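> Here is a sequence together with a model predicted from it:
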Amino acid sequence: MTLVNLSEEGDAELIRRSRDDPEQFATLFDRYAQQIHLYVARRLGSQAADDIVAETFLAAFRRRASYDPAVPMARPWLYGIATKLIAKHRRSEERYLRALSRTGVDPLPEPIADTVTARVAAQSEERRLAGALAALSQGDRDVLLLVAWEDMSLEEAAQTLGVPAGTARSRLHRARKKIKAAIPMMEGNR
């Protein structure tokens, strides 16, 4: 009997094994749920994140038989599912960003003692950034946020969104250009 070190096991093999033993899929949840939750919370707010993460992993579990075993990491696949679910909530996302643009209040809780001074100083910049994000097309915003918030490479973002790498590159370039034009005084944009 061969013992498998689950911390080193690739996602593709884990998904393959979960076809016969569904409980194995829980390891995939353990690996990625927190990252996806943060991504979704940033996009839609923390209340919607719980539902979207649950829907993401339920959809992934149901589709696990069609997972391409040649792709060793499931991260882009899972983010792709989450991003498509976010698209269904697009109007809510735009309302969220527009409200943030108007009020400057980010509903994600943070430790007050660590952030009060920085938030007061950055409040107007955050509002302008939220307004600029809301003004982007959905495709441009998706690529920008996957790269900026989730630290994905362009290739991972392209795979996540199901578009060619060149399309992702164009969207990212266009998004950055629009953000820089909308917020000329932000740090590093002077």
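Received, thanks.
> rest of the way, CA atoms for contacts and neighbours
OK.
> Closest to the centroid, which residue in this protein?
residue 39 (3.7 Å; CA atoms, centre = their mean).
> now what about the host helix or strand of it, what contacts it?
Using DSSP states H and E, residue 39 sits within helix 25-44. By CA atoms under 8 Å, 6 or more residues apart in numbering, the surrounding residues in contact with helix 25-44 are 11, 14-15, 18, 46-50, 52-53, 57, 61, 75, 79, 82, 86, 89, 92-93, 96, 108, 149-150.
> Quick check on these: which are buried?
11, 14-15, 18, 46, 48-50, 52-53, 57, 61, 75, 79, 82, 86, 92-93, 96 (16 or more other CA atoms under 10 Å).
> okay, pairing it with this:
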Amino acid sequence: METDGELIAASCADPRAFAAVFDRHYDAIAAFLRRRLERALADELASETFLQAFDGRARFDRARADARPWLYGIAANLLRGHRRSEERRLRAYARAAVPAGEAGAYDEVEARLDAAASGRALATALASLGPGERDALLLHAWTDLSYEQIAEALEIPVGTVRSRLHRARGIVRELLAASGEAVGEPTTAGGLTPAREENR
């Protein structure tokens, strides 16, 4: 199978080759954006991510086999224009009761209430992070990028990724502990999962 670098190189001569990069990575980029923005805006930014990637494909380092860090970086840059929207969404979620339609059968209500409370505490903690810490933490928790790939995506040194993650984890742990919630990181479902090891 051709690497992303090979496909992007080929797309400079034959633009149709870029479709394989789109097919390979669109769902992951869109899913990442949907966790941070309302679906319609997330889908719009996912499309814009690939438009910008296509327009800038001649500058892509073709020696890189995986285009995901580059694509996540473009998506993160686009998100910077929507920081207030993301923070409002997190704070609104933190204030919300159990979402409409979430209450099910009686024996599920208690579990759903517990999950909603955990989600609210986590949303409050995430909203309290600075943009750099939040970007690093969510790329770490919601993608399978290595520290080096997160550094590439955010165009910062690996040491900065480590320090941002360290600060973000400390803030989230402190706020979740204060709220009585378990300590961990965001999962794809918006809940908590144990933090991954830092020595990757």
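Now that the structure is in, tell me what you want to look at. As the structure is a prediction and not an experimental result, all values here were calculated from the model.
> Residue 125 of structure 1 against residue 184, yeah?
No. Contact criterion CA atoms under 8 Å: residue 125 of structure 1 and residue 184 do not qualify, at 10.0 Å.
> higher neighbour count, those two?
Shown here are residue 125 of structure 1 and residue 184; by other CA atoms under 10 Å, residue 125 has more neighbours (18 against 11).
> quick one: what's aligned to the more buried one in structure 2?
Using TM-score structural alignment, the equivalent of residue 125 of structure 1 in structure 2 is residue 118.
> So that match, which state does it fall into?
Under DSSP: H, G, I helix; E, B strand; the rest coil, residue 118 of structure 2 falls in the helix class.
> likewise residue 124 of structure 2?
Using three-state DSSP, the structure places residue 124 of structure 2 in helix.
> any idea which element the closest residue to it other than its chain neighbours lies in?
Spatial nearest neighbour of residue 124 of structure 2, excluding adjacent residues (CA to CA, 6 or more residues apart in numbering): residue 94 at 5.5 Å. For residue 94 of structure 2, the host element (DSSP H and E) is helix 83-95.
> ranges for the strands of structure 2?
Assigned by DSSP state E, structure 2 shows strands spanning 185-186, 192-193.
> So for the helix holding residue 39 of structure 1, what gets flagged as buried?
25, 27-29, 32-33, 36-44.
> one step back: single out the most deeply packed of the strands of structure 2.
Among the strands of structure 2, strand 185-186 has the highest mean neighbour count (mean count of other CA atoms under 10 Å), at a mean of 22.
> helices and strands around that strand, which ones?
Strand 185-186 of structure 2 sits against helix 131-142, strand 192-193, with contacts defined as 3 or more CA pairs under 8 Å, 6 or more residues apart in numbering; DSSP states H and E.
> Now distance to residue 113 of structure 2 too, for these, in TSV please.
Listed next are these as TSV, based on distance: least, CA to CA, whole Å:
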stretch	distance to residue 113 of structure 2
helix 131-142	24
strand 192-193	15
